[in-house]
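Asks: please find the sequence and the predicted model below.
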Amino acid sequence: MPDSGADWLARSRDVLRRTALVPEAASIGRVEEVGDGIARISGLPDVKLNELLRFEGGRAGFAMTLDADAISAVLLDEGAAIEAGSRVTGTGAVVRVPVGEGLLGRVVDPLGRPLDRQDPVAAAEYRPIERPAPAIIDRDLVTEPVGTGLLVIDALFPLGRGQRELIIGDRATGKTAIAVDTMISQKHADLVCVYVAVGQRATAVERVLEAVRSAGAPERCIFVVGEASASPGLQWIAPFAGFTMAEYFRDRGGHALVVVDDLTKHAATHRELALLTHEPPGREAYPGDIFYLHARLLERAAKLSKALGGGSLTALPIAETDAGNLSAYIPTNLISITDGQIVLDSRLFAADQRPPVDVGLSVSRVGGKAQHPALRAVSGRVRLDYAQFLELETFTRFGGISDTRIKAQMARGERIRALLAQPRLAPLRLADEVALLAALADGALDGLPPEALPDLRARTARALDGVAADAVATLAAGGELDGAGRTALVDAIRSLAAEAAPGRPERPAPP
């Protein structure tokens, strides 16, 4: 039955009584000029630094510089629909991104918007992209290992949960490959991996996605993509957004790993935005705050104290050098900020030594404190022996070797080099690494030519599972390895070496 006129009048008067008829002020700015991802805005005198701004049509940006008469805002969306005269309003909030379990397995842009053609992300909450790093009193010692599955790193430059380890080298030397192998090796671990692409080509990002999907655990990874075709603003906020997403798991007592690929392109984007907003350039045209930019980002990686849950956030930033120049501005900044660096050498890469880690320039400032005791026990002299071999190899190119001791040292070094070489997407378990290094230390590999070691390494996991299953299970559970377990591992490798020794008939490959 339709309402009567009296009922409608009564309801209308009730609405009027409950409506606060007070003046309401709105601050509205105007776009004066726009281009290259930057908008110059007049008005909005109350806008704060890094405040989120809304443009006509729903597009967003944030205030990067505040001048006396104008605001320089970085656009987070394409600026084609923004033109001079467009209205702008402040939001009173900073840029926030979704966090939570709903991001696992997803490919998103730095604002958390899906790029994988799936439903919008189910966010547990929204957090600012800029968050303070944990205080010193809130941190704990870095003592738990992060296994990369790469023998050259786990044995010589071990990483710990809460560490910041820089991966640096020339273009196309396998920097991303090391980070991806580390993500894949967490397939059976409890680390959540966050891969952040900054300024990368779409094809490069697709290769990373395919590698993790084929060999890793993509359901426990988050991919934050600010590719080369994205707006400079999205590329700028990408590392900060990735850290915020990872901190959600760290703050709940979990463990997370963040790969930033790469900070060299992020620094170039920051320089571009800074010059467009008329900030004074400094060394190599970078603004003076570029060090603080990356320092406040990487300081967020930490191992929290037990009182705060004991969670950890490990960072693997990637940086690119030109002609191996580690003394350039951005590389020196990042080296001084991080807890060590894995340096990749283009000459080793050209010599088919993969991964091409320079053992003389690489270092982990946490080192053995975060290494599993069983691996630390068998890797003590490997780095020294390998470094001495590389020096001897340089000198012996000028003449023959007559000293028996030097010949033995060279032969051992060649086997170490062959053992440390490792193909992509083939990470080793902790038990495999311990067995191979223990066998090397005990001389079980002395009868094998170096070219036979890659095949032996590929067959190691199957052999250990067959005859040393107890030792493998002990190491997988994080337990200590006793003498009997070590002997079982070495005997398994010794049997493999005997089968592969020269002069033995070829054994058919297992089905």
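Replies: It's in. Numbers count the residues shown, from 1 in each chain.
Asks: rest of the way, CA atoms for contacts and neighbours
Replies: Noted.
Asks: the residue most central in space within the chain: which element?
Replies: By CA atoms, centre = their mean, the chain has its centre lying nearest to Val259, at 1.1 Å. Val259 belongs to strand 255-261 when assigned by DSSP states H and E.
Asks: next one for the comparison:
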Amino acid sequence: MSTRERKPRTRRAKSNSEININNNLNVSSSIQSQIEASHIQFDDTSNLFNEKACSYLNEQTLNFLKQAGRQQNEELERLMNEFEFEYDASDYLPEDEEDTYADYLPIEYENENANEYENEYEYEGEGEEFDFEFDDEGSEGSEDEEDEEEDLFDDIDLPEEYEYEYITEPEDEFENEYEELEKVYEELEKEYEELANEYEELEETTTRNLVSHHLDEDENIASMSMQHVTNDVLTDLEAGYSNTSIAGSPLESVNYGKVLSIKDGVVHASGLETVCFGELVCFNNQKDILGLVLTLRRKTVEIVMLSNEKTIQIGDSIYRMEDNSGNMGCFPTVKVGYEVLGKHINVFGHVLNEEDLSTHDLLSYYYLTNETRSVFKKAPGIISREPVTYPFYTGIQLIDAFFPIGCGQRELLIGDKFTGKTTMAITAILNQKETNKELIYPIHHDERLTNFIKKEHVFCIYAGIGQRRSSILRVYNVLKKENAMNYTCIVSSTSSCKAALQYLTPYVGTAIGEYFMEKGHNAFIVYDDLTNHAVAYRQMALLLRRPPGREAFPGDIFYIHSSLLERSAQMNKNLGGGSLTSFPIIETQCGDVSSYIPTNVISITDGQIYLDSNLFNKGIRPAIHVGLSVSRVGSSAQNVSIKSVSRKLKIQMSDFNKLVGSTSINTDVDPALANIISIGLRLREIFKQRNPRPFYQQIMIGYSSAAGFTNKISPHFITLYYKLLFNQAFTRQLISKFELNFKQKELLYVCEYLARVHPFNNLYDFYFKVFPIEKLKDILQFDYFLSRYSKIFFAQFQPRLDKFLKRKKALFV
């Protein structure tokens, strides 16, 4: 009877090695996903944190990758060592069943010890299949025995997770799978090396950024502050998060802080590791609650509040802000443009005179004005400047004749309280009305102001620093009444405002003036006054615990004023040729010009005009002290005609100041001295003025006084003398009565035509600005005209006026 040789069926169980291999592949895939997640996470957060945080993050992430690679390497080595030995068959049996080797043997071996055949099993698979080979004796038997053997195998019931199959795989299959594992291991090694190289490059770039940004490299503080950051990032990476939540996490400490204490408008805060000096921050993510960073320490910063500090509490959040371009870090800015003209704004750019403006003006300011300018800007350099050569007329004859000012000059107005400093500055603004006459009307017709802009226009800014509300309102009403608000912008902070707002006010006004300067226009700004500005900065410095110096002012008060006033300049033609002229105002105490702030500003500016309280009390207004006032650079920009006229007036005025005390002596005075005194008294009356004078009137007054045409006119009537001279109707009567003999008849016809068609002041203003006085007196025959007019006034008007004054005195007696 032939025997049928057949290999017994074996169950195919998932071996430990297979489970380990699968686990290893899962681990490698999870490691790879974590590496990718960490790479993505690093890219997402690298823009949100500072470079120092990125460097420490790279180190921690790289260590994590190295540790994962070592675990992977050890696991693969362990698997390779396992495959060198034969596997124990008991490892492939289920743990919950009590099967023995006898269940898998023929029935004739059932009652025998299965351990005797344990050594006869030969492994023929890859760790997942095996065979049982028996000797020839065990394979011989009858057909009945074989049938019983088949029945035995059919009756065995095993769990469904185990499969039964005949072994048909080749013996070299294990070697192929081993080679595949080696390839997978090599690929993972290459990926690990590539990722390690990428992180090394990122570490180098962050190091370069650290050097470029000049960050502090205090390793102890950085490690303490960044340890929490790296731990949280690695936790998110291990958890498999692709996007990490930023708000409220320690990752935000570079752009986020907490309020530690609040005292006297100064906030002490932690965090904000990348904040800069002079940067704006907001509280509780509300853009209307702002603060200005003015002190940087190792662990804390000090912030001066720009709004009410009662709205915040200890523990509130502080956030850095983004600028208009989307970059982190917002510094104080202000809206600039032609639309700011006619507006009264505060430091934040909010319009305060909305009731006086039309809807068109408000919409154009809030929605059409998109250009902003930084409040703190570096002054122009020497290369971009130009010498002062173009005159700036203030309308005050004593200043334009004796202390001329040029475009781009910084002239200091200094004096005691209530001596006319603000009035003098407002007079200079009103004097630009003739130059800006095209800008007076278009605002009322809802037309765009830019359609009327010309390069020769002079735009004015009034910066009221710590003034009373009534003073600011009075200035606004004067400018509005004279139609000067059409070319003027008022920036104010009252005395009730915070010291930080008073500190920012002159910088805001200067930024607006610089816009017009860069557009090629001549701009004029008044700082009223820098004494209040210095007091506000001193208050901030003392609250910030900065060491006080002379008069308790901080050591950098000179830099504060110099950096502000140096921004006034005359730009060269390549940069537009614009200019910014400034009138800083300083208030003295009892005429003391030797105190700290006055001496500082005097040394910074290009001249000063000193207003004397004694002259003011005598009724001499403007109360300019000729001996203490000076203009250092304006003479080079002075008009030729007024320079030749004022040269003789200066000599006459200086002689009078030497003899001014002798008028009170009752003794007889030498006729020559009496003549000098009478000329000086006449000049004193001439220089008294309440309103700005046109340029041609200054020339006529100066020339007539210097040439001696008014020597017979009493000082009491000199004002009336010039009022009649500049009366348009009266002057036309004189021209027709005198029948002036012009050398050329054509000039007579032209002058008569222009005098009838155009206003008289425009005609002469044009002549005196273009032609020197030496040519004009011959062409227009000033000598003949003034001599005839002086004789008529002395012979006809002055006697009548004397009688009128005597009667008036008699009535009072």
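Replies: Arrived safely, thanks for sending. Keep in mind it's a predicted model, so treat the numbers as computed, not measured.
Asks: about what we covered before: any idea what the residue nearest to the centre of the first structure aligns with in the second structure?
Replies: In the second structure, the residue matched to Val259 of the first structure (TM-score structural alignment) is Val526.
Asks: same question for Ile71 of the first structure.
Replies: Match for Ile71 of the first structure (TM-score structural alignment): Val301.
Asks: check the fit of the helix or strand hosting that match onto the first structure and give the mean distance.
Replies: Val301 of the second structure is part of strand 300-305, with elements assigned from DSSP H and E. Strand 300-305 of the second structure, aligned to the first structure and superposed, deviates on average by 1.8 Å (mean CA distance after the TM-score superposition for the first structure).
Asks: C-terminal to that strand, what's the next element?
Replies: Following strand 300-305 of the second structure in sequence order, the next helix or strand is strand 317-320 (DSSP H and E).
Asks: give the aligned range of that following strand in the first structure.
Replies: Strand 317-320 of the second structure corresponds to residues 87-90 in the first structure, going by TM-score structural alignment.
Asks: have a look at how far, on average, the matching stretch is from the second structure.
Replies: Looks like 1.2 Å for stretch 87-90 of the first structure (mean CA distance after the TM-score superposition for the first structure).
Asks: let me see the residues that make contact with that stretch.
Replies: 27-31, 41, 44, 47, 51-56 (CA atoms under 8 Å, 6 or more residues apart in numbering).
Asks: do a quick rundown of the helices in the stretch 51-200 of the second structure.
Replies: Along the stretch 51-200 of the second structure, the segments classed as helices by DSSP state H, counting those that start in this stretch run 51-82, 136-139, 143-155, 173-212.
Asks: what's the answer for the stretch 401-511 of the first structure, then?
Replies: 404-420, 430-441, 453-458, 460-467, 469-476, 483-500.
Asks: now for these, which one comes closest to Glu320 of the first structure?
Replies: Each of those has some distance to Glu320 of the first structure by CA to CA; the shortest is helix 404-420, at 23.0 Å.
Asks: rewinding a little: surely the match of Ile71 of the first structure touches Leu292?
Replies: No. Counting by CA atoms under 8 Å, Val301 of the second structure stays clear of Leu292, with 10.4 Å between them.
Asks: aligned partner of Pro259 of the second structure in the first structure?
Replies: For residue 259 of the second structure the amino acid is Val, not Pro. In the first structure, the residue matched to Val259 of the second structure (TM-score structural alignment) is Val31.
Asks: where's its match relative to Trp8 of the first structure, distance?
Replies: 45 Å (CA to CA, to the nearest Å).
Asks: who has more neighbours out of these two?
Replies: Each of Val31 of the first structure and Trp8 has its neighbours counted (other CA atoms under 10 Å); Val31 has more, 22 against 11.
Asks: about what we covered before: packing partners of the strand holding Val259 of the first structure?
Replies: strand 191-198, helix 232-250, strand 312-320 (3 or more CA pairs under 8 Å, 6 or more residues apart in numbering; DSSP states H and E).
Asks: mean shift between the helix or strand following that strand and the second structure?
Replies: Following strand 255-261 of the first structure in sequence order, the next helix or strand is helix 263-276 (DSSP H and E). Once fitted to the second structure, helix 263-276 of the first structure is off its aligned match by 0.3 Å on average (mean CA distance after the TM-score superposition for the first structure).
Asks: from the chain's centroid, how far away is the helix or strand that helix 263-276 of the first structure is followed by?
Replies: Going down the chain from helix 263-276 of the first structure, the next helix or strand is helix 290-298, by DSSP H and E. Computed by CA atoms, centre = their mean, to the nearest Å, the chain-centroid distance of helix 290-298 of the first structure equals 16 Å.
Asks: now the angle between strand 312-320 and helix 290-298 of the first structure, please.
Replies: Orientation check (axes from the mean of the first three to the mean of the last three CA atoms, to 10 degrees): helix 290-298 of the first structure against strand 312-320 gives 140 degrees.
Asks: just the strands from the stretch 251-400 of the second structure, written as ranges.
Replies: Remark: strands assigned in the stretch 251-400 of the second structure by DSSP state E, counting those that start in this stretch are 256-263, 266-271, 280-283, 286-296, 300-305, 317-320, 333-335, 344-345, 372-374, 391-392.
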